[in-house]
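>>> After the sequence you'll find the predicted model.
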Amino acid sequence: MPTVYITAPPEAADELAETLVEERLAACVNRLSTTSTYRWEGELHRDDEVVLLAKTTDDAYDALVDRVRDSHPYDVPCIERFDESDVLESFAAWRTERVD
């Protein structure tokens, strides 16, 4: 079962999180405010961002990635997959019921 790490600007994060849950691509999306420091087009940037942790399933993962790519305001969105090797069975069942 994957959790997908996504970063987004604050003005886009809420809508993106709600879309993923409404379209049943994620069972839940946590939002964490952060500040990111990065290099883009040769310049150093520091921006407020929101980390989205989307709980999804293997079957919905590709569709979730496609949806994020289609609706994300960044040219190169951060989308990283983390697979849990150990997850509470009741949580895994809850996630599956809400996504599939």
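Arrived safely, thanks for sending.

>>> From here on, just use CA atoms for contacts and neighbour counts.
OK.

>>> so where does the residue lying closest to Val68 once chain neighbours are set aside fall, helix or strand?
Leaving out its chain neighbours, the residue that sits closest to Val68 by Cα to Cα, 6 or more residues apart in numbering is Leu16, at 7.4 Å. Leu16 belongs to helix 10-22 when assigned by DSSP states H and E.

>>> can you confirm Ile6 is in a strand?
Yes: if the criterion is DSSP: H, G, I helix; E, B strand; the rest coil, then Ile6 is within a strand.

>>> Comparison target, given below:
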Amino acid sequence: METMEAPDPCCVVMTSLDNEAAAEALAQELVEAQLAACVQVLPIRSFYVWQGESRREAEYLLLIKTRAALYPALETFIRAHHPYDIPELLQLPVTAGSADYLQWLRAGTRGDAV
């Protein structure tokens, strides 16, 4: 098991979209751009208040596995390709994980941290 003290920490970034095809397209683009090693797309139901109105919406959650150093480039990419005015962008640190999986994750993302 690898812990957070790794020199190149990993993270999971979350965002959601209201359209399955758009969610899958964004997931594919993130992997092809090597901003993510893996993206999982899950159907969810979100409850929130937007512009003073209580909302309940079907959405698709993207769980984006990447390196913490790539977060700025990943955020810029998502903002440029996301239809929401204020997209959900949450970075969750990976504090521990399987060393071989985290090695695979790092190998699947680009080495630069632009």
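Cool, the structure landed. Predicted model, so just to flag it, every value in this text is computed and none were measured.

>>> TM-score them against each other, please.
Their TM-score after superposition, calculated using TM-score structural alignment, normalised by the length of the first structure, is reported as 0.95; 100 aligned residues with a Cα RMSD of 0.9 Å.

>>> Show me what the residue nearest to Val68 of the first structure aligns to in the second structure.
Aligned by TM-score structural alignment, Leu16 of the first structure pairs with Leu26 of the second structure.

>>> So Leu90 of the second structure sits against Thr15, correct?
Yes: in terms of Cα atoms under 8 Å, Leu90 of the second structure counts as a neighbour of Thr15; the distance is 7.0 Å.

>>> Could you give the number of residues near the aligned partner of Leu63 of the second structure in the first structure?
Aligned by TM-score structural alignment, Leu63 of the second structure pairs with Leu53 of the first structure. Leu53 of the first structure has 23 neighbours, counted by other Cα atoms under 10 Å.

>>> I figured Leu53 of the first structure hits Thr3, correct?
Yes: if you go by Cα under 8 Å, Leu53 of the first structure and Thr3 touch, sitting 6.3 Å apart.

>>> now the helices for the second structure?
20-32, 71-81, 99-107 (DSSP state H).

>>> Tell me the buried residues in the longest strand belonging to the second structure?
In the second structure, with assignment by DSSP state E, the single longest strand is strand 53-67. For strand 53-67 of the second structure, the neighbour count (16 or more other Cα atoms under 10 Å) marks Glu59, Tyr60, Leu61, Leu62, Leu63, Ile64, Lys65, Thr66, Arg67 as buried.
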